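Novice: Just to be clear, the model below is a prediction. Sequence and coordinates:
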Amino acid sequence: MELVYQRVLLKVSGEALMGNDAYGINTTVLDFVAGEIKEVVRLGVQVGLVIGAGNIFRGVAGASKGMDRATADNMGMLATVMNSLAMQDALERIEVDTRVQSAIPMQSICEPYIRRRAVRHLEKGRTVIFAAGTGNPYFTTDSAGVLRALEIDADVIIKATKVDGVYDKDPVNNADAIKYQRLTYEDVLSKGLRVMDAAGIALAKEDEKPILVMNMTVAGNIRKAVLGEEVGTVIHS
């Protein structure tokens, strides 16, 4: 087995960790994702991970209800730290050496984000979870995922979702939705496809960093992705 991607940035939404629950962290889903990550770590893949916070608190939603946007986003960033610590616990319980680095310093529970230290952890085979987004309000965890991928020089950004790729419309509500196998960054922006926010797409485009959108709820999909098997939708130049 030959790895196509040696170092990856895995972006997992906070909502994905809810499973079928209304909110919070579903431990069954958490353990499943941890197991999928362990499979690729055993292959020798270096894994960086960014987790959203939609299962706990979404800044945009708070702002839409009258809360100050910067305050709401700061709360969302703290929620990503909670998810990151939960994922670290799930990974360490199955003997995957893990470090959490936060863009907002909180030394008593995790490391501060330092790019060179993060790269060194990856080189030593440790999975690094990047928490607290970019550390700044008004930026989503999608943008944070792309930013960290560029900083650690990941080979690909894997956006793990509940859908098996990118469609021209919502496949859940539209039986005639068409799945794209490949897209360019321009396609995503011009068609208004809701893959990730425009800032994240623009960042990836500037560095020509490929994005793979795939269904993380299917066992073995992340493994297939790093081995170069056809899975999901690839967005590239």
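Specialist: Nice, thanks for sending it over. If you're wondering where the values come from, they're calculated on a predicted model, not measured in any experiment.

Novice: CA atoms for contacts and neighbours, from now on please.
Specialist: Noted.

Novice: helices and strands around the biggest helix by length in the chain, which ones?
Specialist: Assignment by DSSP state H gives helix 69-93 as the longest helix of the chain. Other elements packing on helix 69-93 under the criterion 3 or more CA pairs under 8 Å, 6 or more residues apart in numbering; DSSP states H and E are helix 27-42, strand 46-51, helix 59-64, strand 98-102, strand 127-131.

Novice: what does stretch 172-192 contact?
Specialist: For stretch 172-192, the external contacting residues (CA atoms under 8 Å, 6 or more residues apart in numbering) are 165-171, 194-195, 198, 201-202, 205, 232-237.

Novice: one more time with 6 Å, if that's ok
Specialist: 166-169, 171, 233-237 (CA atoms under 6 Å, 6 or more residues apart in numbering).

Novice: follow-up on the earlier one: what is the orientation angle of the longest helix of the chain with strand 46-51?
Specialist: 140 degrees (axes from the mean of the first three to the mean of the last three CA atoms, to 10 degrees).

Novice: And helix 69-93, how far out from the chain middle?
Specialist: Distance of helix 69-93 from its chain centroid, counting by CA atoms, centre = their mean, to the nearest Å, is 12 Å.

Novice: putting a second one here so we can go through both:
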Amino acid sequence: MKYKRILLKLSGEALMGEKNYGIDIDRVAQYAREIKNVHNEGVEIAIVIGGGNIYRGLSAEKSGMDRVQADYMGMLATVINSMALQDALEKVELKTRLLTAIKMEQICEPFIRRRAVRHLEKGRVVIFGAGTGNPYFTTDTAASLRAIEINADVVLKGTRVDGIYTSDPLKDATATRFEELSFQDIYDRGLSVMDMTAFTLCHENNLPIIVFDMNKEGNFLKLVQGETIGTLVR
């Protein structure tokens, strides 16, 4: 395996599957199988999931809601998604732990860095919920921060597109995909990979990012095995 410890970032929208909102159980089950295949190869896996399929704080703010209140609601949405994925992972017989930045003793453990690392060392899949626990920060930032804290080898951003393009490939048929970019290339070209806080954290800590299509069966395993999948930023 090319990587020993990874952080997988999934968007909340990815869990919708073909639905317009909410959670598609079949899509979550597919992700669980993909994660199990990678875990079976001895890779330590941590996961951060967004909450945009249920609630997006930034959108609520535009409608007049207090931003801090809206962001906390978004954090709770990420916990719902995390619980759904945890259930799917346990159905394929993976041992999991859900750690959140907001205390919810009845359903998860509080995030403690040493505890998270120990869970990974014991072969458990660790899911980080509730973002960073602070408003004004996205789950992209949470993914970058947690990856740095647990000394992950790479951040794998699983999306519905197969990498970073010159423009949105869903809207522009002439868009071309990059195979590899430097952090400076992203700045210079003004490309959207993660929010700038998350991206800068990775840059300053020399943590590579790979953007890839998580929905294509087998992609996740091939990527961890070292095949050129998606777009590498380093």
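Specialist: That came through, no problem. Since this is a predicted model, take the numbers as computed values, not measurements.

Novice: In structure 2, point out the residues matching the longest helix of structure 1.
Specialist: With TM-score structural alignment applied, helix 69-93 of structure 1 matches the range 67-91 in structure 2.

Novice: again, but for stretch 204-217 of structure 1
Specialist: By TM-score structural alignment, stretch 204-217 of structure 1 lines up with residues 202-215 in structure 2.

Novice: which one of the helices and strands packed on helix 69-93 of structure 1 lies closest to residue 225 of structure 1?
Specialist: helix 27-42 (9.6 Å; CA to CA).

Novice: average gap between the closest one and structure 2?
Specialist: With mean CA distance after the TM-score superposition for structure 1, helix 27-42 of structure 1 departs from structure 2 by a mean of 0.4 Å once superposed.

Novice: which outside residues touch that helix?
Specialist: The set of residues external to helix 27-42 of structure 1 that reach it, using CA under 6 Å, 6+ apart, is 17, 90-91, 223.

Novice: Which single one of the contacts of stretch 172-192 of structure 1 is nearest to residue 3 of structure 1?
Specialist: residue 234 (16.8 Å).

Novice: Surely that closest one is in a strand?
Specialist: Yes. According to DSSP: H, G, I helix; E, B strand; the rest coil, residue 234 of structure 1 belongs to a strand.

Novice: any idea what it aligns with in structure 2?
Specialist: Residue 234 of structure 1 maps onto residue 232 in structure 2, by TM-score structural alignment.

Novice: Kindly report the same for residue 48 of structure 1.
Specialist: So, by TM-score structural alignment, residue 48 of structure 1 is matched to residue 46.

Novice: ok, now how distant is that match from residue 127 of structure 2?
Specialist: Distance, residue 46 of structure 2 to residue 127 of structure 2, by CA to CA, to the nearest Å: 6 Å.

Novice: How about residue 38 of structure 2?
Specialist: Residue 38 of structure 2 is 15 Å from residue 127 of structure 2, by CA to CA.

Novice: Mind reading off the mean deviation between the one helix or strand residue 210 of structure 2 maps to and structure 1?
Specialist: In the assignment (DSSP states H and E), residue 210 of structure 2 maps to strand 209-213. Aligned to structure 1 and superposed, strand 209-213 of structure 2 gives a mean residue distance of 0.2 Å (mean CA distance after the TM-score superposition for structure 1).

Novice: Run a quick neighbour tally on residue 188 of structure 1.
Specialist: 18 (other CA atoms under 10 Å).

Novice: That one -> structure 2?
Specialist: Match for residue 188 of structure 1 (TM-score structural alignment): residue 186.

Novice: so its match sits in a helix?
Specialist: Yes. Looking at residue 186 of structure 2 with three-state DSSP, it is inside a helix.
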